[in-house]
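1. Sequence first, predicted coordinates after that:
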Amino acid sequence: MKAKKLFLSMLGVLAMATAFTSCSSDDDDDWNDDGSKLVLPKSRAYIMNQGTQSENNSGIEFYAPNHDGEIIDDIFYKQNGARLGDTGQAMIEYDGKVFIAVHGSNYLSRVNAACVEDGRTMFSADPELKGGVRAIVAEDGYVYASFYGGIVAKINASTMKIESKLTNVGKNLENMAVCDDMLYVSNAYEIVDGNFIHLNNVVVIDLNTFKVKESIEVTQNPNQLVEEDDKVFLISWDYSAESYVLQMIDPKNGNKVSRIGYATEMAANDGVVYLLDSRTDYSNWPDVLSTVNTFSSYNVKTGTMNSTSFLKDAPAELLSTSISMISVNPGNGDIYIATTFYNKSNGNVYRFKKDGTFVEKFDCGGQNPKAAVFFN
């Protein structure tokens, strides 16, 4: 466990907060490609590569799921003539736009369906937001952003203006999820005299009033949050446990918290939570000594865990390579799993059909793939 703590402290913001869930775009006949220098097919996937902290090498790769277009390694740079920045932290689709939170550079970018930037909100000049943006979600015309320093910002998705800030939500906030007009926010840790103190609560914010409603006690160091079928799923990075702890919060039952297993990454779609439990030996960092990956799934409607892998014919290397992302295309249920080699080389993406059949593997075009969004 000491080695794991050392690894995370060295990586800092490279640590996988994620939560991240991929979203499909609205079912429009045409995407907004205004300003595009490229002709892109209708079906599109974007993979955000987090890059390595302080190396200013975050980027976004374009992938054509129907194989009617070429892979473009860094489409953000090709379309905008500028790099994404330092440590891409989160990426979501909302209302036909893609929103990208960049932690190190500390800003929120908005791009259209062709990855042409048409809006940006800088946070670095605001003393209250200097801790850096960590996660974003969108609901009812607003993008909500969590920050180190305990703040949640409410940003108008159309104007990209910060309309309100809720302070003292916690200490260092991580991922968020929305369920029934409530925003669930992971309050992960604080630093006291140079020591990491792991906290044990998820804060619930009423989006109708934008005020804190309650605090839920969970396993220490809460991080990833995903909503599916009116339940909220949480992964806590409890270093005293054998792996990261998977929990379910039931909003319709007084936000009751149930511990249901172990997982290090998750994604949800169509009533199923897809789970990865990755056991990695970082004791000789920066060399990774070994990784053992186990895939499982949780059926939300029946409340049952299926320990059988949801992948039918996964390439052998996927069972022993560090994984940094699981994402599901909600349009067809295809599953995208990304591996990372940290700062040594580009990662890879493995695509599977909804039934687990392997489709293909491709280079993600950058280091530490973290998030994906889809236009179907």
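-> Arrived safely, thanks for sending. Numbering: from 1, shown residues only.

2. contacts, neighbours, all on C-alpha from now
-> OK.

3. who touches residue 61 in this structure?
-> By CA atoms under 8 Å, 6 or more residues apart in numbering, the contact set of residue 61 is 46-49, 71-76, 364-366.

4. and what of residue 12?
-> residue 53.

5. and it, that's in a helix?
-> Yes. Residue state for residue 12 (DSSP: H, G, I helix; E, B strand; the rest coil) corresponds to a helix.

6. take the one below as the second:
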Amino acid sequence: MRKGLFFSLLLCCIACLTSCMKWDYGDEEEFASTDSGLFIVNEGNFQYGNATLSYYNPLTKSVENEIFYRANAAKLGDVAQSMTIYHNVGWVVVNNSHVIFAIDLTTFKENGRITNFTSPRYIHFVNDNKAYVTQLWDNRIAIINPSTYTITGYIDIPNMNTESGSTEQIVQYGKYVFINCWSYQNRLLKIDTETDKVIAKLTVGIQPTSVVLDKNNKLWTITDGGYEGSPYGYEAPALFRIDPETFTIEQQFQFDLGDAPSELVLNETKDKLYWINNDVWCMSVDEDHIPVRPFLPYQNTKYYGLTVNPNNGDVYVADAIDYQQQGIVYRYSSEGELIDKFYVGITPGAFCWK
């Protein structure tokens, strides 16, 4: 659930969201997954409650779908947004059900949950007793205690209101975290994790979709430029390299008006950037220009999610197809050769490596 053009529809529905999600309980299935693998977070459809979690084993090329439901006999919820692993626990953020689940990485069973979020997006662990949760439709970042599954406080975001604006992905450099503000926003935030305060803001382009930290300790963010007719504006997207020490833009790479780049990720050595812009693109962090040829050409697909295996550099890209049927994940070598493809859930949008 990424594009700003969906927001007017979503906002009309927000008043009725709290009571519409139900978890159905039945028979549980036993899992014992000990191998390294890849979790695929399938968003499902907004207000249908059909988000799911899949698990892929790269060694055996086997995939297990609906693992949360099968392990817990309960639905994952409405619009699964992201997943993060911390201390061998998987934290699955379910946006429109206002919940984050903690799951066992071997059995896939629920260890606990944190509730009462407005619309959670991503979770980042500062330490064992503190994590930040970014949100949509809320001008606050939630502070949680993961050991007690409770919200302990909030960080107020200046110049953001509940009707527009979102805080999104989080990277940490020293004691500071950096967060991109996406929906109808144009900035990155710098937060001191010791004081839980926003200490600086950096203006980039319209709607930065992602943020990463490379091998040179440089921040990168990519903007989608908004959309034609947007009340916030519409411009050519751009890729920005930022020095986190001075929190200033070092270099800007321009795209064409009408492009919509997103899903900026790094390879395992953090020296190559990958992103989706119809095609899948790849660029060294030391390049001084955007490549002219894509890494993976567009082939009547709807590339929607992207990740790189931290162990061997294989590239995985999710095809949402029509957002109604099971999506497909394609696995490529670092040279762009197709290795495997497999079906997952509806609208595969995020990945998490175990």
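-> Alright, I've got the coordinates. On a predicted model such as this, the values are computed, not experimentally measured, just so you know.

7. re earlier: need the contacts of residue 61 of structure 1 in CSV with distance to residue 211 of structure 1, secondary structure and neighbour count, can you?
-> Putting these into CSV (distance: CA to CA, whole Å; DSSP: H, G, I helix; E, B strand; the rest coil; neighbours: other CA atoms under 10 Å) gives the following:
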residue, distance to residue 211 of structure 1, secondary structure, neighbour count
46, 34, strand, 26
47, 34, strand, 28
48, 32, strand, 29
49, 33, strand, 29
71, 44, coil, 18
72, 42, strand, 16
73, 41, coil, 18
74, 39, coil, 22
75, 38, helix, 23
76, 36, helix, 24
364, 40, coil, 29
365, 41, coil, 24
366, 39, coil, 26
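
8. tell me which of these is nearest to residue 94 of structure 1?
-> residue 46 (13.7 Å; CA to CA).

9. Grab the nearest non-local neighbour of that closest one.
-> residue 62 (4.9 Å; CA to CA, 6 or more residues apart in numbering).

10. cool, residue 150 of structure 2 as well?
-> Using CA to CA, 6+ apart, the nearest residue to residue 150 of structure 2 is residue 144, at 5.6 Å.

11. Where in structure 1 does stretch 63-70 of structure 2 align, residue-wise?
-> Aligned by TM-score structural alignment, stretch 63-70 of structure 2 corresponds to residues 71-78 of structure 1.

12. show me what contacts the residue mapped onto residue 95 of structure 1 from structure 2?
-> Under the alignment by TM-score structural alignment, residue 95 of structure 1 pairs with residue 87 in structure 2. Contact analysis of residue 87 of structure 2 by CA under 8 Å, 6+ apart lists nothing.

13. quick one: residue 87 of structure 2 and residue 354 of structure 2, what's the gap?
-> Counting by CA to CA, to the nearest Å, the separation of residue 87 of structure 2 from residue 354 of structure 2 is 11 Å.

14. now swap in residue 199 of structure 2 and tell me
-> 33 Å.

15. just residue 44 of structure 2 next, same as before
-> Distance from residue 44 of structure 2 to residue 354 of structure 2, by CA to CA: 22 Å.

16. For the two, indicate the residue with more neighbours.
-> residue 44 (29 against 18; other CA atoms under 10 Å).

17. re the thing from before, what does the match of stretch 63-70 of structure 2 rub up against?
-> Residues contacting stretch 71-78 of structure 1 (CA under 8 Å, 6+ apart): 37, 59-64, 82-84, 115-116, 364-366.

18. Select from those every entry located in strands.
-> Assigned to strands by DSSP state E, the following of the contacts of stretch 71-78 of structure 1 qualify: 59, 60, 61, 62, 63.

19. got TSV for the residues you listed, with distance to residue 10 of structure 1 too?
-> Output for these, formatted as TSV (distance: CA to CA, whole Å):
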residue	distance to residue 10 of structure 1
59	22
60	24
61	26
62	30
63	32
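
20. Pick out the most distant pair among these.
-> Largest separation among those by CA to CA: 59 and 63, giving 13.2 Å.

21. Who wins on neighbours among the ones in strands among the contacts of stretch 71-78 of structure 1?
-> Neighbour max across those (other CA under 10 Å) = residue 60, 29 neighbours.

22. And the helices in the stretch 51-200 of structure 2?
-> 67-72 (DSSP state H, counting those that start in this stretch).

23. What about the aligned residue in structure 1 for residue 202 of structure 2, how many residues nearby?
-> Here residue 202 of structure 2 is matched to residue 216 in structure 1, going by TM-score structural alignment. By other CA under 10 Å, the residues close to residue 216 of structure 1 number 17.

24. go on, the one 10 residues further on?
-> Counted by other CA under 10 Å, the residues lying close to residue 226 of structure 1 total 24.

25. Please name the nearest non-neighbouring residue to it.
-> residue 233 (5.1 Å).

26. isn't the one you found right up against residue 247?
-> Yes. If you go by CA atoms under 8 Å, residue 233 of structure 1 and residue 247 touch, sitting 5.8 Å apart.

27. Contact partners for the residue nearest to residue 46 of structure 1?
-> 44, 45, 46, 47, 71, 72, 73, 74, 75.

28. And residue 125 of structure 2, by the same measure?
-> 86, 131, 132.

29. buried subset of those residues?
-> 131, 132 (16 or more other CA atoms under 10 Å).

30. from the contacts of residue 125 of structure 2, which single one is nearest residue 271 of structure 2?
-> Taking the contacts of residue 125 of structure 2 together and measuring to residue 271 of structure 2 by CA to CA, the closest member is residue 86, at 23.8 Å.

31. what's the spacing between that closest one and residue 166 of structure 2?
-> For residue 86 of structure 2, the distance to residue 166 of structure 2 - CA to CA - is 24 Å.

32. quick one: the strands in the stretch 151-300 of structure 2?
-> Remark: strands assigned in the stretch 151-300 of structure 2 by DSSP state E, counting those that start in this stretch are 167-173, 176-181, 187-192, 197-203, 208-213, 219-223, 238-243, 248-254, 262-266, 272-277, 279-284.
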